[in-house]
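Undergrad: This is the structure alone, sequence omitted:
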């Protein structure tokens, strides 16, 4: 069936909104953590748009060659969060130093990914990431991200002492609308569910609550700044952190590709699609991680949750994906444009994204069920999910009691669940059941 230019254009808009919504909140979160000025946050948003767009293009053309967008990695955000909390206690000087350490850590993680890919270790590591391990990762990731979006729907801020129930009602209405269209909608209503939800939700938000004043920008054109946080630094604890994060990034690459292939197979995608190799995916991800350090943003990774978006909307073609990725990188050069898109109501975007991500845990469970769920695998699954989800509820005082290196691991449920599944899967042999 011939695809019209209008369908391609609308599909590109929906991909653009998806990419935009996935990277809008991260600069604000990091800015609050590290007490960045409004100008610095604006610059971080500009660089985030540029890197997410560029890395998605590179991955789509030279890496996995699948409609899997890149975005700020949850594991890197967890490291940023922990570093920011520690630095705030130690003082302003350490805030700047921490950002430079994070740059160095991302550079090292990117180099590790390049080495692993070039040497062919990526393919060898593939055998360690069984459907059970991948499924645990996807399931916990889905729960963790949905928690973040749910909090965003309530528009909770560090200074909040109450919530605006009208905003909550609008965000949940957006969530239900996108979910309904994605599950029960037909034709274009299903394909553009996220876009429809965000547009309608934003209109009602502006009607009832108005919009932020449009920021005044003197410059028409602006280049993203290189090493905006200063010269990269590295220390012992960050070396360990970079190695651990690199392991999670490798799994994220593998899981993202596996999840997307699973969704595309369910949707009877065109069998002539030319996919990239695992080696090329790792190489490009290494390059993208290094670029994240160079342009001082939260490290990017192929977004596993893109599979949920494609499953919900049916947007599996590469052309709209490429157009949207290019547009996101392009607007980063024009302050007035990216400042305008930054005015998108956060609760509405979070509501639409939550609807897109709700199937991620289901994809994880489906991945686990690719192999028979015997007593051994069921026990490993239960332990991994229990520990991975359980640590999300640990108070800060518990995490801070551990050495700095361990804090990076214990504070992240995805990493805890992943490491637990990896260890049990390969230490507990089948014959021992």
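TA: Sure, I can see it. The structure displayed is predicted, hence computed values, not measured ones. Numbers count the residues shown, from 1 in each chain.
Undergrad: all contacts plus neighbour counts: C-alpha atoms, from now on.
TA: Fine.
Undergrad: where along the stretch 1-150 of the chain do the strands fall?
TA: Using DSSP state E, counting those that start in this stretch, the strands of the stretch 1-150 of the chain run over 70-72.
Undergrad: ok, now the stretch 251-400 of the chain?
TA: 300-302.
Undergrad: What spatial separation is found between residue 394 and residue 120?
TA: 38 Å (CA to CA, to the nearest Å).
Undergrad: ok now the biggest helix by length in the chain, how far from the chain's centre?
TA: When the chain is parsed with DSSP state H, its longest helix is helix 236-266. Helix 236-266 sits 11 Å away from the centroid of its parent chain (CA atoms, centre = their mean, to the nearest Å).
Undergrad: same for that helix, what does it pack against?
TA: helix 74-90, helix 92-118, helix 131-153, helix 278-294, strand 300-302, helix 306-313, helix 404-410 (3 or more CA pairs under 8 Å, 6 or more residues apart in numbering; DSSP states H and E).
Undergrad: Let's see that with 7 Å instead.
TA: The contact analysis (3 or more CA pairs under 7 Å, 6 or more residues apart in numbering; DSSP states H and E) places helix 236-266 against helix 92-118, strand 300-302, helix 306-313, helix 404-410.
Undergrad: Which of the ones you listed has the highest mean neighbour count?
TA: Highest mean neighbour count among the helices and strands packed on helix 236-266 (mean count of other CA atoms under 10 Å): strand 300-302, with a mean of 30.
Undergrad: on that earlier part again, now tabulate the helices and strands packed on helix 236-266 in JSON lines and tack on distance to residue 17.
TA: Shown next, in JSON lines, are the helices and strands packed on helix 236-266 (distance: least, CA to CA, whole Å):
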{"stretch": "helix 92-118", "distance to residue 17": "27"}
{"stretch": "strand 300-302", "distance to residue 17": "17"}
{"stretch": "helix 306-313", "distance to residue 17": "11"}
{"stretch": "helix 404-410", "distance to residue 17": "31"}
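Undergrad: Tell me which of the ones you listed sits nearest to residue 197.
TA: When the helices and strands packed on helix 236-266 are compared by CA to CA, helix 306-313 sits nearest residue 197, at 12.0 Å.
Undergrad: which residues sit against the closest one?
TA: Helix 306-313 is contacted from outside by 68-69, 182-183, 190-193, 259-260, 263, 316, 356-357, 359-360, using CA atoms under 7 Å, 6 or more residues apart in numbering.
Undergrad: of those, closest to residue 12?
TA: Using CA to CA, residue 192 comes nearest to residue 12 of the contacts of helix 306-313, at 10.1 Å.
Undergrad: and here's the other structure:
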């Protein structure tokens, strides 16, 4: 009986992971396919490849890699970089085909360089650089970035700057449902608040708006999805190569942050071997991705918020969800059904999930005393990063095209700022140390009592 209950828990938690992985993956090949001008059937094939490789990488990492229940998928830093470079292609005097070919080379080259760096002990340098203060700022900025994205999605915010009040009302209802299940759920049922929110929200959306998909993903056949170098023969544009190498290093630091935060959550610190294995598998799959027309992979620090919300830390649940995701990738009909999930519902649920990551970030600052001077070590990078996040991409049009993806990324700029501040400012000089009073002698204590 216990075994059947345990299997049911893993199955439900696996379904929860399935929706989490799907929501964090589906828009990547879709948006990049449109940016590169790919045909609908090519976009459908790239989505299938992305689903299969993402699910497979999650399983490999859970069993042989970092061995945590953390999602590995298309890296956000690469996603933003590719979209930005594609948008800047005319300003760089390159056609989109040349950009795509050079990006493939950048994916492969940067992943290979990161593997070499990891094997040569570069992680020790990163660990000294990424102090708890740096990781706290990284997680704070990541939380703000994700929350902003999902908040706009759940209220139906469009390019004209208008809300969809009906969608916003439905999203508020979903948030209440998730919160009630999470707080009031008896026993293990509180662990499935995100799954409950998706099911209830999906049904409510269908009743209000119908079942039409808001994702608009194309679906194709399961035949011929494996195309070698679909973006063309690798090209060599020096500027794209340099930006790609920088993105690879940033992605490497993301792995470091994710595994360090996971070590605290799982109460077992990741060893150096786990860090190296994780980077080796992530970047080996990234090299394969570059050859198959997909962007490189990365470990999702946002998984921490998901885990903090669900409290299901078992690797078996992630493996089950990843296996389901592979099946979705193999059978286009299943992918087409899952693509009917309204984006506003997924965004509302993930908005709640990522609220927990804010607490993880705040806990990184525990033990640090802030005053009017030392507050700058957090306030300057965080507020600068948030400010850049809220500046439209068009405002960076006058910057050099290849620097735009970096300078317009508030997360990268904020992390670079905090690293500079932590390494070049002696903050301990500005910390107010408590005054320790000398213990009073018996005669002094007697005199004080007589004076009262």
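TA: Perfect, I can see it now. Nothing here was measured: the structure is a model prediction, and the numbers come from that model.
Undergrad: The contacts of helix 306-313 of structure 1, buried ones only, as a ChimeraX selection?
TA: Buried members of the contacts of helix 306-313 of structure 1, defined by 16 or more other CA atoms under 10 Å, are picked up in ChimeraX with:
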select :68,69,182,190,191,192,193,259,260,263,316,356,357,359,360
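Undergrad: from the contacts of helix 306-313 of structure 1, which two are the most distant?
TA: Between any two of the contacts of helix 306-313 of structure 1 (CA to CA), the greatest distance is 21.9 Å, for 69 and 183.
Undergrad: Out of the helices and strands packed on helix 236-266 of structure 1, the one nearest residue 337 of structure 1 is which?
TA: Among those, strand 300-302 comes nearest to residue 337 of structure 1, with 22.3 Å by CA to CA.
Undergrad: by contact count, what packs against that closest one?
TA: Contacts defined by 3+ CA pairs under 7 Å, 6+ apart place strand 300-302 of structure 1 against strand 70-72, helix 236-266, helix 278-294.
Undergrad: how about a cut-off of 6 Å?
TA: Packing partners of strand 300-302 of structure 1 (3 or more CA pairs under 6 Å, 6 or more residues apart in numbering; DSSP states H and E): strand 70-72.
Undergrad: The strand it packs on vs structure 2, mean deviation?
TA: Taking mean CA distance after the TM-score superposition for structure 1, the mean distance separating strand 70-72 of structure 1 from the aligned residues in structure 2 is 1.7 Å.
Undergrad: what comes into contact with that strand?
TA: 52, 56, 298-303 (CA atoms under 6 Å, 6 or more residues apart in numbering).
Undergrad: again, but for stretch 137-149 of structure 1
TA: Here stretch 137-149 of structure 1 makes contact (CA under 6 Å, 6+ apart) with 350, 354, 360-361, 364, 414, 418.
Undergrad: one more time with 8 Å
TA: Applying CA atoms under 8 Å, 6 or more residues apart in numbering, the external contacts of stretch 137-149 of structure 1 come out as 255, 304-305, 350-351, 353-354, 357-365, 385, 388-389, 413-414, 417-418.
Undergrad: That stretch: average distance to aligned residues in structure 2?
TA: Stretch 137-149 of structure 1: mean distance to aligned residues in structure 2 after superposition is 0.8 Å, counting by mean CA distance after the TM-score superposition for structure 1.
Undergrad: Quick check: buried residues in that stretch?
TA: Going by neighbour count (16+ other CA under 10 Å), the buried part of stretch 137-149 of structure 1 is 137-146, 149.
Undergrad: What residues does whatever residue of structure 1 lines up with residue 283 of structure 2 make contact with?
TA: Aligned by TM-score structural alignment, residue 283 of structure 2 pairs with residue 286 of structure 1. The contact partners of residue 286 of structure 1, taken as CA under 8 Å, 6+ apart, are 109-114.
Undergrad: Please apply the same query to residue 343 of structure 1.
TA: Listed by CA under 8 Å, 6+ apart, the contact set of residue 343 of structure 1 reads 211-212, 214.
Undergrad: counterpart of it in structure 2?
TA: Counting by TM-score structural alignment, residue 343 of structure 1 lines up with residue 340 in structure 2.
Undergrad: my guess is residue 335 of structure 1 meets residue 222, correct?
TA: Yes: taking contacts as CA atoms under 8 Å, residue 335 of structure 1 lies within contact range of residue 222: 6.7 Å.
Undergrad: These two: who's more crowded?
TA: residue 335 (21 against 14; other CA atoms under 10 Å).
Undergrad: Report the contact partners of the more buried one.
TA: Going by CA under 8 Å, 6+ apart, residue 335 of structure 1 touches 46, 217, 219-222.
Undergrad: Go ahead and build a ChimeraX selection from the buried members of those residues.
TA: For anyone working in ChimeraX, the buried entries among the contacts of residue 335 of structure 1, judged by 16+ other CA under 10 Å, can be selected with:
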select :46
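Undergrad: from the contacts of residue 335 of structure 1, which is closest to residue 380 of structure 1?
TA: Nearest to residue 380 of structure 1, judged by CA to CA, of the contacts of residue 335 of structure 1 is residue 46 at 42.5 Å.
Undergrad: Run through the residues that contact the closest one.
TA: By CA under 8 Å, 6+ apart, the contact set of residue 46 of structure 1 is 224, 332-333, 335, 338.
Undergrad: Select from the residues you listed the one having the most neighbours.
TA: Of all those, residue 332 has the most neighbours under the rule other CA under 10 Å, reaching 25 neighbours.
Undergrad: residue in structure 2 matching that residue?
TA: In structure 2, residue 332 of structure 1 lands on residue 329 (TM-score structural alignment).
Undergrad: can I assume its match is in contact with residue 49?
TA: Yes: Residue 329 of structure 2 lies in contact with residue 49 (CA under 8 Å); the separation is 6.9 Å.
Undergrad: circling back: preserved in structure 2, out of the contacts of residue 286 of structure 1?
TA: Among these, the ones still in contact in structure 2 (both residues aligned by TM-score structural alignment, their matches' CA atoms under 8 Å) are 110-111, 113-114.
Undergrad: Look up how far residue 344 of structure 1 lies from the residue nearest to residue 184 of structure 1 when sequence neighbours are not counted.
TA: Take residue 184 of structure 1 and drop its neighbours on the chain: the residue closest to it by CA to CA, 6 or more residues apart in numbering is residue 190, 7.4 Å away. Note on residue 190 of structure 1: its distance to residue 344 of structure 1, by CA to CA, is 22 Å.
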